[in-house]
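J.: The sequence isn't on hand, but the structure is:
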């Protein structure tokens, strides 16, 4: 009994000391945070740099690869010049360009060397010393990630296509894990997305839908790899994908589609001038929403994960190392949970984009037999004549 009491008193003393230490750690320390935070990057800047596009690929903690810079410049004499450099640093070393960073222009060689030494040139905006920058054709990291995703799609489906060309999967059962897995997704896109939304013409648009589905899926999955990113978190990439859907729907649109837009049937004439602009706007806004939906969903997941990790450093700056260590486990567990959800979202967003693309294409290529419906309505409005016999053998005509 005495040993139990001694143990309980020991636990109470330990708990009291932990409470005191935790209370001390929870006291905000803005002055100390300011001293320790000198030279550290702002959390918001870190979030922006990791989610925004850039001219480098950061394979931290190993190396940062700078990407080629290509500029189309119009000189002061009015001629055109194409400048190509292997990296941002080499463009600044050439002496032809200056850098703008955080509201300050770096022009002299000493300033540019200082900027490059601090690695801030990666986030700077470059301008030619002479002339006018017309177009920036530089390679960006989202372009690189999109190119990697495209190459992975080719690496996956070229062997599968060769097997189908040999008859494997057509005259015989599919062979191998790769072909069976690919066929599951192909059949899913064909039977659950393309044919229900497009109908008889679905096979004509199936190659585009399959390409869009797998390209988006691989882009989304690359965003889950550390130090890489999703090309679909760039609005330009999702905008081009939505533009492809719009172009295909416009080229293959039926006459009924244009009739519904520029002269909606079944609507009073005085309402048509109001409805026509709405239909034209809807043609563009639904494709714009298609691009924004994919972009927003992929960007949001990255921001949430980076914010949860950033909480550890924010708590360390405000409350100290002890509280930061205590918050590490919850932050990491939440990050793992969000990462698992993001894995699910990677498949869902590929499915949703392909589904909506098939729906929009199906709406464009659909044909409606308006004359048949009009004849049915006219036939329905005609009176029905019934001849009813009477007891004396006469017939009475009854109009329905």
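T.: Nice, thanks for sending it over. Here the structure is a predicted model, which is why all the values come from computation and not from measurement.

J.: Going by C-alpha atoms from here, please, whenever you check contacts or count neighbours.
T.: Fine.

J.: can you count the residues close to residue 12?
T.: Applying other Cα atoms under 10 Å, we find 12 residues neighbouring residue 12.

J.: Give the next helix or strand downstream of the helix or strand harbouring it.
T.: Using DSSP states H and E, residue 12 maps to helix 2-26. Later in the chain than helix 2-26, the nearest helix or strand by DSSP H and E is helix 30-36.

J.: take a look at this one as well, against the first:
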């Protein structure tokens, strides 16, 4: 069974049992080949990097405390309870709030503190000047960082020379950035075999243990801060991104295959064809048509079940569009019904009903959400829909469809005007009430789509959290096994173990049901929102 914690938290690696992906490092080079980030977080590498950064700052004319004093100040910031220790903190797992942060991050923290102090001081000066003449207000707004340094109460810091350069010298930040890149020399560190940079056998064994079972994701477009965080502003690839791409590819493969058979006009054959057809026809007839409408209000309510438009699919094979335009099945064997009695003659095949037009989008949403949900049932994978970024993006797709389809139907201004329900009232009441109603309705439109993302997120996360709680019983069973009665396992062990196995099994079955249910609910609500956007209120 997959670890529920890993289903909730995204990462830059896939976690599998250590025995299936073992590591046995004998050199620094082997660690660097597997994970450059892991080397960059190493205490000895960061000391090596510190030395190069310190001397680079000297070359840039920045006067800092002595090298030992600067090192101790930085080291105390990283390990506040061990200011002068030089052990294998990273390998041993001694974590603090600034764990793994290099010397340049320490210097950045000094700059950030000064920026905050200066902004607060200037704000107070502007506020005080607001009660005086306009010239005083203008002078207060023109205050610079140098003025703050001369103010009463300014407390100097040993690293102020660096801060001054960053805040007052326009060319210095770019030069410092170049120096940092040169100092982050992993290749040079790996080749250096001096006593200060040599890794002990114990450290290599610790790193082998930590990285066993982790399949790291290559990052060709950006850099990582660690295995869970990217560097600021970097484009990185996460585990859930790969899962989403895999789901999208599977959808494209299966429905391209289905489209080629649908456009052939042959009768549906085979389990896969019939299996996919069940879902597509259900989405078309039971979600899209009731929520969006078929565009023929004067025809019999059941006429939409006999519209065979499979031939309208182009040779490129738009898979789900082929499904949307087919008849009761997807084999193209539906029957057209004329409407001569209504003056229409034969049915116009160029017309595509609103329901059929949006069925491809709704099918795509349904199968993508379902695929991401089901990925959470697979060992060591995780459900992308258990992160808000994914569910918010899906909700934005629905919101975009609502806005675009609404504007296509009523025009740019007409879409916004359609948010106000039709009502008869005197003009003097309308000029007050209608703007207020518009704000309420448009705010409700935004809130509905925000809730759409949160609903899916909450349902997917809740199941994993409950599963995690039940699996905690397994740890209780392990603890109970330590207390024996007459050399045998305590009866409590059997109770805890049995309860955890039964509970996890039942909850996993429930999660399987929820995966389908939430895909259906998300698709249904999307259809309802689109239907509301293209019809007059």
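T.: Great, that's in hand. Here the structure is a predicted model, which means the values were calculated and not measured.

J.: Can you give me the TM-score here?
T.: Aligned and superposed, the two chains score 0.65 in TM-score terms (TM-score structural alignment, normalised by the length of the first structure); 297 aligned residues with a Cα RMSD of 3.6 Å.

J.: Which elements pack onto the helix holding residue 12 of the first structure?
T.: helix 321-365 (3 or more Cα pairs under 8 Å, 6 or more residues apart in numbering; DSSP states H and E).

J.: Please find the angle between the direction vectors of the helix it packs on and helix 2-26.
T.: Orientation check (axes from the mean of the first three to the mean of the last three Cα atoms, to 10 degrees): helix 321-365 of the first structure against helix 2-26 gives 70 degrees.

J.: name the helices or strands packed onto helix 321-365 of the first structure?
T.: helix 2-26, helix 195-198, helix 202-222, helix 235-251, helix 255-262, helix 272-319.

J.: Which of these sits closest to residue 87 of the first structure?
T.: Among those, the nearest to residue 87 of the first structure by Cα to Cα is helix 235-251 (22.4 Å).

J.: Residue range in the second structure corresponding to the closest one, please.
T.: Mapping helix 235-251 of the first structure onto the second structure (TM-score structural alignment) gives residues 388-404.

J.: buried sites along the matching stretch?
T.: Counting neighbours by 16 or more other Cα atoms under 10 Å, one finds that the buried residues in stretch 388-404 of the second structure are 388, 390-392, 394-396, 398-399, 401-404.

J.: Pull the distance from it to the chain's centre.
T.: 13 Å (Cα atoms, centre = their mean, to the nearest Å).

J.: Check how far it sits from its aligned residues in the first structure, on average.
T.: Following superposition, stretch 388-404 of the second structure is found to deviate from the first structure by 0.8 Å on average (mean Cα distance after the TM-score superposition for the first structure).

J.: which ones are touching the residue mapped onto residue 273 of the second structure from the first structure?
T.: Residue pairing (TM-score structural alignment): residue 273 of the second structure is matched to residue 179 of the first structure. For residue 179 of the first structure, the contacting residues are residue 160, by Cα atoms under 8 Å, 6 or more residues apart in numbering.

J.: if we can go back for a sec, now for the helices and strands packed on helix 321-365 of the first structure, which one comes closest to residue 380 of the first structure?
T.: Closest approach to residue 380 of the first structure among those (Cα to Cα): helix 255-262, 24.0 Å.

J.: ok, how many other residues are close to residue 297 of the first structure?
T.: Using other Cα under 10 Å, residue 297 of the first structure has 16 neighbouring residues.

J.: was I right about residue 454 of the second structure contacting residue 387?
T.: No - the pair residue 454 of the second structure / residue 387 is not scored as a contact, 9.7 Å apart, by Cα atoms under 8 Å.

J.: of the two, who's got more company?
T.: Shown here are residue 454 of the second structure and residue 387; by other Cα under 10 Å, residue 387 has more neighbours (21 against 18).

J.: Lovely, talk soon.
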